[in-house]
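J.: pasted the sequence and its predicted model underneath.
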Amino acid sequence: MTSPIPVLCIFACIAFCHAMPQGNLNLLDNAILQDLNDKHENYIEFDQDNEIGANQDQCDDKNSTINSVDLFPYPLHASCRVEWTFGVDCTEVAARLVNQIDLWTGPENCEGGGEKCLYKVTSQSKRRLRGTHTTPVSFYVDNFSFRFRPTRYGCYSKSYSYSTVPYAVLDYGTNYCNMFNLIDGSGLNKEPNFSEKTCDKICTQYTTADCEVY
């Protein structure tokens, strides 16, 4: 059974933080978000010691110190890290993702429900695509990034999404869906050699995510 201790600690922290003066609270919020951004940016950097399959290693490692599943089965902040492989080259992957973002920039696609709207590209280079997704009801903003590397079979991507709400813990799989909906909408998951590697430990509520809703 999941221990309530981490959840109680989180709510205690929220109560304490919101009792702080607003100026101090803003500084704390900014520090939390900067730390989150730095950690995720470091995660998607490619180097000789950071090979393909890092997510699978983390998900398979029962003794990982990243997070204790016995205490809390998800990241302590609402976020998601995913590795994807695609059977097309990285230039095409990036172009199709950007095209899908452009199609879903306005609110129109969410008028009947779901959250496949309000996407925005914030920066783009040959090997990186960054953007934001805003939820259409509460207008929470999530940051996401895709980092690309060519492979002999197509393209490999290390990607992340995280909530910019400093004390967000659970997200109903929204951060996973922020990225998967773009991949699904652009048809990249229908290409040969498509694969996905993640788990609840590094992707909040991944196994219960409903991307038609979120």
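T.: Yep, that arrived.
J.: going forward, measure contacts and count neighbours with C-alpha atoms only.
T.: Fine.
J.: element containing the nearest residue to residue 144 once chain neighbours are set aside, please.
T.: In space, and not counting its chain neighbours, residue 144 is closest to residue 161: 4.1 Å by CA to CA, 6 or more residues apart in numbering. In this assignment (DSSP states H and E), residue 161 forms part of strand 154-163.
J.: against which helices or strands is that strand packed?
T.: With contacts taken as 3 or more CA pairs under 8 Å, 6 or more residues apart in numbering; DSSP states H and E, strand 154-163 sits against strand 79-86, helix 90-103, strand 141-151, helix 174-185.
J.: compute the inter-axis angle for it and strand 79-86.
T.: 170 degrees (axes from the mean of the first three to the mean of the last three CA atoms, to 10 degrees).
J.: sorry, back to before: so the residue nearest to residue 144 versus residue 119, what's the distance?
T.: Going from residue 161 to residue 119 by CA to CA, to the nearest Å gives 13 Å.
J.: got another one to weigh against that:
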Amino acid sequence: MKLVRSESMSVRDKVARARAELAAALVERDDEVDVVLTALLAGEHVLLVGPPGCGKSLLLDGLLAWAGGRKFSVLLTRFTTPEEVLGPVSLAGLKEDRYVRVTAGKLPEADLAFLDEVLRGSSAVLNCLLKLLNERTFDAGDGVVKKVPLKLCVGAANDGPSRTRVRSSQLSSTGSPCGRPWPRSARPPGASGSCGSGTTRRRSRPP
């Protein structure tokens, strides 16, 4: 999927053209395209719920080709460590008694992010994501809180929050599934069922 971006067009025209090209490439995914583009403009995040092969990662790849910037992608499991998402601890820094993360190529330096199976992430990873996604800030360990360039994070899950061991209240953003079956004529091999989408809603922590 290759989207053409013209610098001479207005923002409204750019978004309209991107929407048309994404919707043409992703059959019957107009609602998901609208949700992701709206979240990008509003500075929010998105959670897409649906089976494998229904175009969740392809949608972000197409958006990245249009928007430009750096992308970070990771598949989360209960064994995923914060180092895989935020970057490893600097060995040179440890020799100088400093605890600092090397964030090159990781989430703190990404413009667009794709977190696959985000609901299955460990508590350590989800706690680290909370402030980074909500406030767009990150402390590498040196005590200096810096703004991150993250514009949009798309989380994906094959099952809804009620069918995983992680409660949705633990996430910094969540979505309401609104499933719709992929048309059989355009369904990729192995894909079945529906792919839902939802806009983000921030949840307050329980007292």
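T.: Yep, it's here. Owing to the predicted nature of the structure, the values given are computational and were not obtained by experimental measurement.
J.: TM-score of the superposed pair?
T.: Once the chains are laid over each other, their TM-score by TM-score structural alignment, normalised by the length of the second structure reads 0.27; 100 aligned residues with a CA RMSD of 5.9 Å.
J.: check the helices and strands packed on strand 154-163 of the first structure for me and report the most buried one.
T.: Using mean count of other CA atoms under 10 Å, the stretch among those with the greatest mean number of neighbours is strand 79-86 (a mean of 25).
J.: now for that one, which elements pack on it?
T.: Strand 79-86 of the first structure packs on helix 54-60, strand 154-163, helix 174-185, strand 195-197, going by 3+ CA pairs under 8 Å, 6+ apart.
J.: who wins for proximity to residue 100 of the first structure among those?
T.: helix 174-185 (6.1 Å; CA to CA).
J.: mind giving me the packing neighbours of the closest one?
T.: So helix 174-185 of the first structure, by 3+ CA pairs under 8 Å, 6+ apart, packs with strand 79-86, helix 90-103, strand 141-151, strand 154-163.
J.: could you give the angle of it to helix 90-103?
T.: Angle, helix 174-185 of the first structure to helix 90-103, by the same axes, to 10 degrees: 110 degrees.
J.: could you dump the helices and strands packed on helix 174-185 of the first structure into JSON lines with distance to residue 183 of the first structure added?
T.: Below are these laid out as JSON lines (distance: least, CA to CA, whole Å):
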{"stretch": "strand 79-86", "distance to residue 183 of the first structure": "10"}
{"stretch": "helix 90-103", "distance to residue 183 of the first structure": "7"}
{"stretch": "strand 141-151", "distance to residue 183 of the first structure": "11"}
{"stretch": "strand 154-163", "distance to residue 183 of the first structure": "12"}
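J.: quick one: residue 25 of the first structure and residue 18 touch, right?
T.: Yes - assessed by CA atoms under 8 Å, residue 25 of the first structure is found in contact with residue 18 at 7.1 Å.
J.: who has more neighbours out of these two?
T.: residue 25 (14 against 11; other CA atoms under 10 Å).
J.: tell me which element that one falls in.
T.: Residue 25 of the first structure is part of helix 22-43, with elements assigned from DSSP H and E.
J.: same deal with residue 66 of the second structure?
T.: Residue 66 of the second structure belongs to helix 56-67, assigned by DSSP H and E.
J.: so which elements touch that helix?
T.: helix 11-25, strand 112-116.
J.: of all the residues in the first one, which ones are buried?
T.: In this case it means helix 11-25 of the second structure. If you call a residue buried by 16 or more other CA atoms under 10 Å, then helix 11-25 of the second structure has these buried ones: 14, 15, 17, 18, 19, 21, 22, 23, 25.
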